[in-house]
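Q: Fold the stuff below for me.
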Amino acid sequence: MEGLIVKSTTWNGETCKIGMPDGGVGIAVNAMERDKYCFWSIGGYNLKEERHWIWKGGELHVGDKIEIEFAEFDEATPPVLKKPHSCPNPPKKDDSPENWQFKLKTYQKLKKVLEDEGLI
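A: From the prediction side, this is the model:
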């Protein structure tokens, strides 16, 4: 399978092979300058199981390093957590005339911006 080989200074030199045969994986880094907080995580969604797979991550500090290599390997490091997909706030369908007018006005505004920029 294709995936990511990840090594982080926050893991004391440990390397993880991140991948799944029936889904994709990704790395997210969230830095909050105001709160002086930085966190990273690795995860993916397994379509066959309909579950989110989560690998290691953690808090980052100035000077920490993460090495990422795209590679092919036979077996991945098991995720630390698998959880079912859920949507706590499912979207509400609103077909009211007011909502359609709002959507049309938003579309027209965005279309004008793209026209003014010469993108369409």
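Q: Please make it C-alpha for all contacts and neighbour counts, starting now.
A: Noted.
Q: Could I get the full set of helices for the chain?
A: All helices of the chain, identified by DSSP state H, fall at 97-116.
Q: How about the contacts made by Val25?
A: For Val25, the contacting residues are 3, 18-19, 42-45, by C-alpha atoms under 8 Å, 6 or more residues apart in numbering.
Q: one more, for comparison:
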Amino acid sequence: METTTLITCNNSVEANLIKGMLENNGINSFLTNENFTNLMPHLNGVLGAGVQVMVDKKDLRMAQELLEAQRNTDETICPDCGSNNITTGLGTNGFKKIITVLISLFAWIPFGNLKRTHYCKDCKTEF
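A: Have a look, this model is predicted:
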């Protein structure tokens, strides 16, 4: 059995949801790096760390199609106004995040995972 990485997730919850979806569709899978990601979540964005969902190479194409179908149904909607006119970015604290990255680069300290935030263009809500 030759395995390959299907997707790398930011946390074990997301990875387990994908693993469950795959198993419901008859595709065997397993997770790697789950403990490391749970113990040191601030290092998820560094060096490709994260929970990896592994599948058999012969099932890779079918698993990718299932993931793509799932992504196409997931549309981001504003929780305040219900609009789908959404953009992503660093958020209102973007300047602070950039300064944090620069300081951490000069101090040789890992800065952790800087997640993007969603921004509604209609009602100006950040979520």
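Q: TM-score of the superposition?
A: The TM-score (TM-score structural alignment, normalised by the length of the first structure) is 0.28; 65 aligned residues with a C-alpha RMSD of 5.4 Å.
Q: quick revisit: looking at the contacts of Val25 of the first structure, spot the one nearest Phe102 of the first structure.
A: Tyr45 (33.7 Å; C-alpha to C-alpha).
Q: Any figure for the gap between Pro97 of the first structure and Cys38 of the first structure?
A: Distance of Pro97 of the first structure to Cys38 of the first structure, computed by C-alpha to C-alpha, to the nearest Å: 44 Å.
Q: Which of those two has more residues huddled nearby?
A: Between Pro97 of the first structure and Cys38, Cys38 has the larger neighbour count (other C-alpha atoms under 10 Å), namely 15 against 9.
Q: Let me see the contact set for the closest residue to the more buried one other than its chain neighbours.
A: Among residues not flanking Cys38 of the first structure along the chain, Ala31 sits closest, at 4.2 Å (C-alpha to C-alpha, 6 or more residues apart in numbering). Ala31 of the first structure sits next to 37-39 when contact means C-alpha under 8 Å, 6+ apart.
Q: any chance of those residues in CSV, plus distance to Asp116 of the first structure?
A: Shown next, in CSV, are the contacts of Ala31 of the first structure (distance: C-alpha to C-alpha, whole Å):
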residue, distance to Asp116 of the first structure
Tyr37, 39
Cys38, 38
Phe39, 38
